[in-house]
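> here you go, sequence then predicted model.
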Amino acid sequence: MKFRSYIRLFAGVLLVTVSTSAIAQSYLENPKYGPDEETRKECAKNLSLYGTFYKHNNYKDAYKPWQNVIRICPAASINTYIRGVRLLKARYEEVADPAQKKALVDSLMMIYDLRITHFNKKGMVLGQKAEDLFTLAPDRYEEAFNIAKEAISIEKANSNPSTLFAYVSIAKVMYDNQKLTADQVIELYSQVSDYIDAQATANPNDDKAKQAKDGIDAIFAGMGVANCDNIIALFEPRFKATPEDVNLCKKIRSLMSANRCTSHPLYLNASIQIFKSEPNADLALDIARLQYEAKNAREAEKYYNEAINLESAVEKRANIYYELALLTFTELKNLPKAREIALKAIEENPNMGKAYKLIGDIYASERNCGSNDFEKKTVYWAAVDKYIKAKQVDPELTDAMDNLINTYSQYYPSKEDIFFYDLKVGDSYTVGCWINERTTVRDRK
């Protein structure tokens, strides 16, 4: 054992001697390695010695000369701090005594502070410091929280995804221990989610950002703080004060959507403000649907048309036309216009069975098409024609259309009525008024 120690020491001294002599001049002339020549020589020796051990993963023997570097020439190299974190963590894992572990955590915190002093990058380094403190000394969560908060206040959207994740993780512990209120947690999540969303959007292939985002959302959802009442109480006064703040509106929309608060007027109003600044088809469609649900038919019509004008995808346009036709039929009660819009949906997508079904419903609802009872009943021929067409283009509608056909065929004119009007089953017939559809005479069974 003594022989092995001797050989190891000899090898180390030899390496130091060779390395030091090779680079002595550059060290001796640079004040970052110490205030005087003697200190710089000592610094060079310890840098070389700990560096050699470190490269061979011999952290135990690297530890003492690394400490000497920190003590006599702390500005010598940023690697002293990067490697020092690993050395301290390795030593932390090796010891069992709680007092020793605590001292090593304190040393690690000091190393981060020294790195900031000599090499800056304060925000990024504070983020790492907070992560390590929370991991190694979770009972110091409040201290870790404040460090992470400062780090993120500096780095903002450039914060490391792991720091953002750690911040929310610590916030959960803070909330569980009544150090944060529900409103504070919502505010914190709103800020962090903006930052991580921006990173995930800017770098869609960045797995770290995506994983952090998923983790942050999961932690927040599990905390149960974001109920609708809390969100509205926190953000409605802010919205009223600055409704033109698009970023605020986006926060409101994101939080309310995630927590199923979309029926509240605040969600709709925030969405409208975003649309004013950043119009797009999807948002216009969402607003149209919200207005429809709120029974604001004219406003819904307006935003459906906005969505149609902004949408370039054919199938999406067809669906928007269909929804607008449905609104025009059910809320605006304009049957001719509803049919006109439904036909535009079919132009975009000829296989849209539900649009044919809607036209059938429109016809079947018409009660004033004709000057007598016979003519009024002929609208059911036209309606059934559309139901037949609907199941032809979309077989999945077959059962539903068959039910409607059976229902409305009971309202056909009787055979006697047909004979009275000098017609017979199978004849061609044009349904009158605005419908003006060519159809086939059928009798009630």
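All right, it came through fine.

> going forward, measure contacts and count neighbours with C-alpha atoms only.
OK.

> do you know how far residue 130 is from residue 43?
30 Å (C-alpha to C-alpha, to the nearest Å).

> sorry, wrong one. I was asking about residue 279.
62 Å.

> so for the two, which sits in the more crowded spot?
Each of residue 279 and residue 43 has its neighbours counted (other C-alpha atoms under 10 Å); residue 43 has more, 28 against 15.

> contact partners for residue 153?
By C-alpha atoms under 8 Å, 6 or more residues apart in numbering, the contact set of residue 153 is residue 123.

> for the helix or strand harbouring it, which positions count as buried?
With elements taken from DSSP states H and E, the one containing residue 153 is helix 141-155. Under the neighbour-count criterion of 16 or more other C-alpha atoms under 10 Å, helix 141-155 has 141, 142, 144, 145, 147, 148, 149, 150, 151, 152, 154, 155 buried.

> so the fourth one sits against residue 167, correct?
In other words, residue 145. Yes: using C-alpha atoms under 8 Å, residue 145 is in contact with residue 167, at 6.4 Å.

> neighbours of residue 395, how many?
By other C-alpha under 10 Å, 12 other residues sit near residue 395.

> coming back round to it: quick one: the helix or strand following the helix holding residue 153 to helix 141-155, angle?
Sequence-wise, the next helix or strand downstream of helix 141-155 (DSSP H and E) is helix 161-176. In terms of direction (axes from the mean of the first three to the mean of the last three C-alpha atoms, to 10 degrees), helix 161-176 departs from helix 141-155 by 140 degrees.

> next one for the comparison:
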Amino acid sequence: MRKKISILVGVLGVAFVTFGQAQNPECPQNLSIFAEHAKVKNYDAAYEPWKMVYENCPELHYATFLFGEKILKDKIESDPANKDKYIKMLTDVYKKGPEYFPKKFTVTNANIDAALLMYDQKLGSDEEIYNLLDKAFKEDSDGFKNPKALYLYFSTLVDLHDAGKKDLQEVFDTYDAVTGKIAEENQELGETIVKLVPKEDEGTLSSKEKKVLAAARQNGENYEKISSSVDSKLGKLADCDNLIPLYQKNFEAHKTDANWLKSAAGRMDEKDCTGDPLFVKLVEALDKIEPSASSKYYLGSLYEEQGNSSKALEFYKQSIDLETDPIKKSKKLTNVANKAAKRGQKSTARNYAQQALDLNPANGTPYLIIASLYANSANECGSTTFEKRAIYWKAAQVARKAGQVDPSLSSRSSQAAASYEGRAPSKQDIFSADMAGKIINFNCWVGGSIKVPNL
């Protein structure tokens, strides 16, 4: 029910009369009265006329439900003696909004709002809250866009598991669904940001675009916090000690289920459980029934675990070639770039990272990989100490781009850039070397150049 009310009170007064011709004649008048009070946040004065309209003519105008939420939330806080009554009324408002105005309110948001109300007011059981959110998510995951509700959905499930009321497989399945949803939202936000950042740099953003960009970055930060919280909540439930016995127990029943095999192998790979023989069984079963980008990638992980990096790279390349989804392909390229970077293959790692960016400019992780590669090459690029340390400016420059295109990485991006800048020549160094504003070319694998900051 979080929608903006953009109709002026004066206009509303005229509109209400039209809507209320066949209604109780007091309805339009009370509607105008409570709307005027609510618009200036005088919710106490708005309550009685609002209540009259809600009880007698709720179909009159959707503003009854929009303002009703604000009015009742205020009453819950300001009149604790009757708190339970107002909570019950607000729950009813959430439920009836979609019934009377289905084009304005959705059942999904109604269930989310009701669950959050129960949680915030410490009402209802974990089962009741979870069931509302589970219904909302499974019936309309596209419309489930509330970060707080996403976290509560998963967090409550974990609590139910800890209480012995939900099994571990359901926790993992929901974790996959929730993190997938967060990734989808971040992707959409990233695409919006990528389109607007060049205009921001040029100073040509319209006032509307500035708001859109600011909102996208804020939402990205919100999803970053939720993503971190979801991972923390999963905690040790997803370590190898839990994963291996669970998948061993279920392997025979699911060894021909490609989706289950992908999920199981993917989680074991993510949690570095690839050294267990079960991982081999999962990967071989998957590659046998459905040779795919996923199965080839996991075969690469197997050889990586065995120390055969050349064979691993061969399968990683096969995986990348087989992948048709550009977002997934970009993620695989990013992972391969990261593995190459860890092996010290700097030029190769940058090449894969750049390919990942070409496929998905909203993927900020490759920028962090490239920045780290540059920072680790200080001793290779330059003939003087000043020139060698200048590479950190380039590393910081690249690291900042990660946060610009991917709001979920804004914190990591800022920290990395600040760390690199701290290792670059100081103002005193620039002055002593008389290098302010000059260009330094990097005659090493990095290539390119950097302009020394002016004092």
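Ah, there it is. The model shown is predicted, which means the values in this text are computed figures rather than measured ones.

> one step back: which residues of structure 2 does the helix holding residue 153 of structure 1 align to?
With TM-score structural alignment applied, helix 141-155 of structure 1 matches the range 126-140 in structure 2.

> one more: stretch 73-91 of structure 1?
So stretch 73-91 of structure 1 sits over residues 57-75 in structure 2, by TM-score structural alignment.

> the corresponding residue of structure 2 for residue 267 of structure 1: neighbour count?
Matched by TM-score structural alignment, residue 267 of structure 1 corresponds to residue 279 in structure 2. By other C-alpha under 10 Å, 25 other residues sit near residue 279 of structure 2.

> for residue 279 of structure 2, which non-adjacent residue is spatially closest?
Closest residue in space to residue 279 of structure 2, ignoring its immediate chain neighbours: residue 265 at 6.3 Å, by C-alpha to C-alpha, 6 or more residues apart in numbering.

> please enumerate the strands of structure 1.
Ranges of strands within structure 1 are 428-430, 438-440, based on DSSP state E.

> so where is the first one in structure 2?
With TM-score structural alignment applied, strand 428-430 of structure 1 matches no range in structure 2.

> mind listing what's buried in that strand?
Neighbour-count burial for strand 428-430 of structure 1 [16+ other C-alpha under 10 Å]: 429, 430.

> helices or strands up against that strand?
strand 438-440 (3 or more C-alpha pairs under 8 Å, 6 or more residues apart in numbering; DSSP states H and E).

> what segments of the stretch 101-250 of structure 1 are helices?
122-136, 141-155, 161-176, 182-202, 207-223, 228-241, 246-258 (DSSP state H, counting those that start in this stretch).

> redo the ones you listed as JSON lines? Include distance to residue 11 of structure 1.
What follows is those, written out as JSON lines (distance: least, C-alpha to C-alpha, whole Å):
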{"stretch": "helix 122-136", "distance to residue 11 of structure 1": "35"}
{"stretch": "helix 141-155", "distance to residue 11 of structure 1": "42"}
{"stretch": "helix 161-176", "distance to residue 11 of structure 1": "41"}
{"stretch": "helix 182-202", "distance to residue 11 of structure 1": "49"}
{"stretch": "helix 207-223", "distance to residue 11 of structure 1": "42"}
{"stretch": "helix 228-241", "distance to residue 11 of structure 1": "66"}
{"stretch": "helix 246-258", "distance to residue 11 of structure 1": "62"}
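
> between these, which one is nearest to residue 56 of structure 1?
helix 122-136 (24.5 Å; C-alpha to C-alpha).

> mind listing what's buried along that closest one?
122-134, 136.

> how about stretch 330-344 of structure 2?
Using 16+ other C-alpha under 10 Å as the test for burial, stretch 330-344 of structure 2 gives 330, 331, 332, 333, 334, 335, 336, 337, 338, 339, 340, 341.

> for the residues you listed, which one is nearest residue 256 of structure 2?
Of those, the one sitting nearest to residue 256 of structure 2 (C-alpha to C-alpha) turns out to be residue 332, at 24.3 Å.

> got the contact list for the closest one?
Taking C-alpha under 8 Å, 6+ apart as the criterion, residue 332 of structure 2 is in contact with 320, 356.

> what's the helix of greatest length in structure 1 packed up against?
Identified as the longest helix of structure 1 according to DSSP state H is helix 2-28. Contacts defined by 3+ C-alpha pairs under 8 Å, 6+ apart place helix 2-28 of structure 1 against helix 37-55.

> could you give the number of residues near the alignment partner in structure 1 of residue 43 of structure 2?
Under the alignment by TM-score structural alignment, residue 43 of structure 2 pairs with residue 59 in structure 1. Residues lying near residue 59 of structure 1 (other C-alpha under 10 Å) number 21.
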